[in-house]
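S.K.: Fold the following for me, if possible:
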Amino acid sequence: MAKWKKWIIENKAAVWLLVLAITLIWGYAWVTMKAALEYMGPFAFSSFRFGTGAVTLLLVVWIMKIGLPPKEYWKHLVIVGILQTAIVFLLVMYGLTFVDAGKSSVLLYSMPMFSSLLAVKFLGEKLTPAKLIGLTIGMIGLLTIMGWDIWIGQPAEVILGEVLIVIGALSWAVSNTYFRLHVQDLPKIQSSAFQMLFGSIAIIIASLFLESQPIVWNAELIYYILFTGVLASALCFTVWFIIMSRLDMVSATISTLLVPIFGLAFSSVLLGETMTIGVLTGSAMIIIGIIIATVRWKNPRVQ
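M.R.: Purely as a prediction, here's the structure:
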């Protein structure tokens, strides 16, 4: 384990491989989240997903004998858990009942815009010209993917769902900043496990009051819970904390713009959602934006 961690720390290419891996998993997770709503309500699914993720991580913490976090970190882990796990996914899963999986992923990944602004304000990071240009192109790409129907011709419940998902994106951005300020020094598996535990408790409490849809248990639903709980939650959010510790906030969050591209592709193939010229054009703009924002340029003033 120590050699693996040292390799990640010293090899920046490894960090970008991790970025690619988690964005691919998160992209596919949108399909499983949407499909799971056929068998279970959004709040109950979030409870099972993050409950499974928390139990998985706590078992790893126990096996590795990492122990409990110091007492002074508990309140910070509660706040991160509520912001990143509870608020984000309660809003996202409810929004998914009205909004297509592909477009939902696009809306949530407006998060880099909010994260970049917060990083400049509270973390003292510089929004260099290259990063600003890359972020702008990426966000225009997101709007291109959304198309004009985000503004006109939509039922009220779809607009509500989209607004809730954007609020979830803002909550995730605040969580990223708060993590960097207060939790970054903890072991990443430990911080991921306990923030997810506290977030899961909040989701379960909300589910007891808000959920009314009956659960239809079958092998397909169990697969969705295990995939999103173990891989998309326990594994990916631990890796996400590692990435945020290795890259500056702006570069790390801009890289997640790959998620809606994968989400749209998987949704098109597996759910039959429409892949239009606007989607393809917007996806190309996102990739160009990521390259501009993250490649180191020779001129030191725009690195």
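S.K.: all contacts plus neighbour counts: C-alpha atoms, from now on.
M.R.: Fine.
S.K.: list the contacts for the residue nearest to Ser110 when sequence neighbours are not counted?
M.R.: Leaving out its chain neighbours, the residue that sits closest to Ser110 by Cα to Cα, 6 or more residues apart in numbering is Ala169, at 6.2 Å. For Ala169, the set of contacting residues under the criterion of Cα atoms under 8 Å, 6 or more residues apart in numbering consists of 88, 107-111, 114.
S.K.: what do you get if the cut-off is 10 Å, keeping everything else the same?
M.R.: 84, 87-89, 91-92, 105, 107-115, 163, 175 (Cα atoms under 10 Å, 6 or more residues apart in numbering).
S.K.: Gly67 now?
M.R.: Applying Cα under 10 Å, 6+ apart to Gly67 gives the contacts 58, 61, 190.
S.K.: Same question for whatever helix or strand the last one lives in: list its buried residues.
M.R.: Secondary structure from DSSP states H and E places Gln190 in helix 188-210. Buried positions in helix 188-210, judged by neighbour count with 16 or more other Cα atoms under 10 Å: 188-204, 206-207.
S.K.: tell me which strands and helices the helix or strand following it is in contact with?
M.R.: As assigned by DSSP H and E, the chain's next helix or strand after helix 188-210 is helix 219-226. Other helices and strands packing on helix 219-226, by 3 or more Cα pairs under 10 Å, 6 or more residues apart in numbering; DSSP states H and E, are helix 12-36, helix 42-63.
S.K.: quick one: stretch 242-260 to chain centroid distance?
M.R.: Taking Cα atoms, centre = their mean, to the nearest Å, one finds stretch 242-260 lying 10 Å from the centre of the chain it belongs to.
S.K.: buried set for it?
M.R.: 242-246, 248-260.
S.K.: Which of those fall in helices?
M.R.: When helices are assigned by DSSP state H, the members of those inside them are 242-246, 249-255, 258-260.
S.K.: Now do Thr97: how many residues are near it, please.
M.R.: Burial measure for Thr97: 17 neighbouring residues, criterion other Cα atoms under 10 Å.
S.K.: Please tell me how far it sits from Gly41.
M.R.: When distances are taken as Cα to Cα, to the nearest Å, Thr97 and Gly41 turn out to be 9 Å apart.
S.K.: I'd like the structure of this one too, to check against the first:
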Amino acid sequence: MNATRNRPEVLATGAAVVTVLLWASAFVAIRRAGEAYSPGALALGRLASGALALGVIWAIRREGLPPREAWRGILLSGVLWFGFYMVVLNWGEQQVDAGTAALVVNVGPLLIALLGTRLLGDPMPPRLLAGMAVSFAGAVTVGLSMSGGGGNSLLGVVLCLLAAVAYAGGVVAQKPALGHGSPLQVTTFGCLVGAVGCLPFAGQLVHQAAHAPLPATLDMLYLGVFPTALAFTTWAYALARRTASRMGATTYAVPGLVVLMSWLVLGEVPGVLTLAGGVLCLAGVAVSRSQAGGSRVVRVAAGERPRSEKAG
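M.R.: This is a model prediction of the structure:
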């Protein structure tokens, strides 16, 4: 009985884990593909391949068009998150070093928490706030340790900040849509909206794909199929079952995982400060996710029996 009751939570947790792992890997792939593709072309190539993969699965599953009530959130998240966010993030990462980009973009989960509380009525328990504070401190540590102090521009910082705002707005817009459409419907059509918005970069994509080395093009296709098609779908699945604030806090695991993946894949050996920041990011996520268990302990200590005991 308990196993059946906990199954949705286990599945949502698994979906969130898949999402953060694939999104962390995206930063590595973006850095490699960005050497051959411009920001707009890379975003369009990623979204087009992602929309194609999602479209095939959507057609096989025969889920049909999303309900009319879901379209507002789909359009907003498609424009803000799938389209605008990806272009300005790619552009911003060419203007500032990786540390500065990571530092500024990680304002996003804080904005999600604020917007989620204001617009969606998300609760803000103390453990979630504490976990986000620890993770943000870790993101700041990672950013400062990786910042080279050179090559940064005000334009790049503004672009990364715009990316964070678009990310937060897209997540908050997507949440209500998931109350009407399935995760696959919302993700598929959101990705398609983003791809259509990036069509002005089609000429750049065709020209650059003809001259790009094969590994860069494979990285772009990887970004479309896995960090976009798969990870955005698992994200939507988890978001449909959790608050936007809690899901935003979960993404603070990404900087810590990026540090590890850059070490393993790119051979970029992190310094002690970078490692410490990555550990803080992961620790903060653990604290924020412990809220349910902590709340249960508080209820039991107050004399309230668990639900399973009451049912007996």
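S.K.: TM-score for these two?
M.R.: Once the chains are overlaid, their TM-score stands at 0.87 when taken by TM-score structural alignment, normalised by the length of structure 1; 292 aligned residues with a Cα RMSD of 2.6 Å.
S.K.: still on that earlier bit, what's the counterpart of the residue nearest to Ser110 of structure 1 in structure 2?
M.R.: Structural alignment places Ala169 of structure 1 opposite Ala164 in structure 2 (criterion: TM-score structural alignment).
S.K.: Same question for Gly81 of structure 1.
M.R.: If you follow Gly81 of structure 1 across to structure 2 using TM-score structural alignment, you land on Gly78.
S.K.: Also Val269 of structure 1?
M.R.: Aligned counterpart of Val269 of structure 1 in structure 2: Leu264 (TM-score structural alignment).
S.K.: Could you pull up the residues touching that match?
M.R.: With contacts defined as Cα under 10 Å, 6+ apart, the neighbours of Leu264 of structure 2 are Val258.
S.K.: Counting residues, which helix of structure 1 comes out longest?
M.R.: In structure 1, with assignment by DSSP H, the single longest helix is helix 156-182.
S.K.: quick check: angle from that helix to helix 188-210?
M.R.: Using axes from the mean of the first three to the mean of the last three Cα atoms, to 10 degrees, the interaxial angle of helix 156-182 of structure 1 with respect to helix 188-210 works out to 150 degrees.
S.K.: Buried residues of helix 156-182 of structure 1, list them for me.
M.R.: For helix 156-182 of structure 1, the neighbour count (16+ other Cα under 10 Å) marks 158-159, 161-180 as buried.
S.K.: neighbours of Trp7 of structure 1, just the number please.
M.R.: Burial measure for Trp7 of structure 1: 13 neighbouring residues, criterion other Cα under 10 Å.
S.K.: do you know how far it is from Ala252 of structure 1?
M.R.: Here Trp7 of structure 1 is placed at a distance of 19 Å from Ala252 of structure 1 (Cα to Cα).
S.K.: ok, now Ile9 of structure 1?
M.R.: The spacing between Ile9 of structure 1 and Ala252 of structure 1, counted by Cα to Cα, is 15 Å.
S.K.: next one: Leu143 of structure 1
M.R.: For Leu143 of structure 1, the distance to Ala252 of structure 1 - Cα to Cα - is 20 Å.
S.K.: now Tyr28 of structure 1
M.R.: Per Cα to Cα, Tyr28 of structure 1 is found 20 Å from Ala252 of structure 1.
S.K.: so what's the residue nearest to Ala202 of structure 1 when sequence neighbours are not counted up against?
M.R.: With Cα to Cα, 6+ apart as the measure, Ala86 is the residue that lies nearest to Ala202 of structure 1, at 6.1 Å, once sequence neighbours are left out. Contact criterion Cα under 10 Å, 6+ apart gives 43, 46-47, 50, 79-80, 92, 168, 171, 195-196, 198-204, 206 as the residues in contact with Ala86 of structure 1.
S.K.: tally of neighbours for the closest residue to Ala177 of structure 2 other than its chain neighbours?
M.R.: Spatially, and ignoring its direct neighbours in sequence, Ala177 of structure 2 is nearest to Ala70 (4.3 Å; Cα to Cα, 6+ apart). Using other Cα under 10 Å, Ala70 of structure 2 has 22 neighbouring residues.
S.K.: Surely Ala70 of structure 2 and Pro176 touch.
M.R.: Yes - the pair formed by Ala70 of structure 2 and Pro176 meets the contact definition of Cα atoms under 10 Å, at 7.4 Å.
S.K.: Provide the aligned range in structure 2 for stretch 113-125 of structure 1.
M.R.: Using TM-score structural alignment, the partner range for stretch 113-125 of structure 1 is residues 110-122.
S.K.: who touches that stretch?
M.R.: Counting by Cα under 10 Å, 6+ apart, stretch 110-122 of structure 2 makes contact with 108-109, 123-124, 128-129, 132-133, 136, 164-173, 175-176, 242-249, all of which sit outside it.
S.K.: how about 8 Å then?
M.R.: Contact partners of stretch 110-122 of structure 2, identified using Cα under 8 Å, 6+ apart, comprise 123-124, 132, 165, 168-169, 171-172, 243-246, 248-249.
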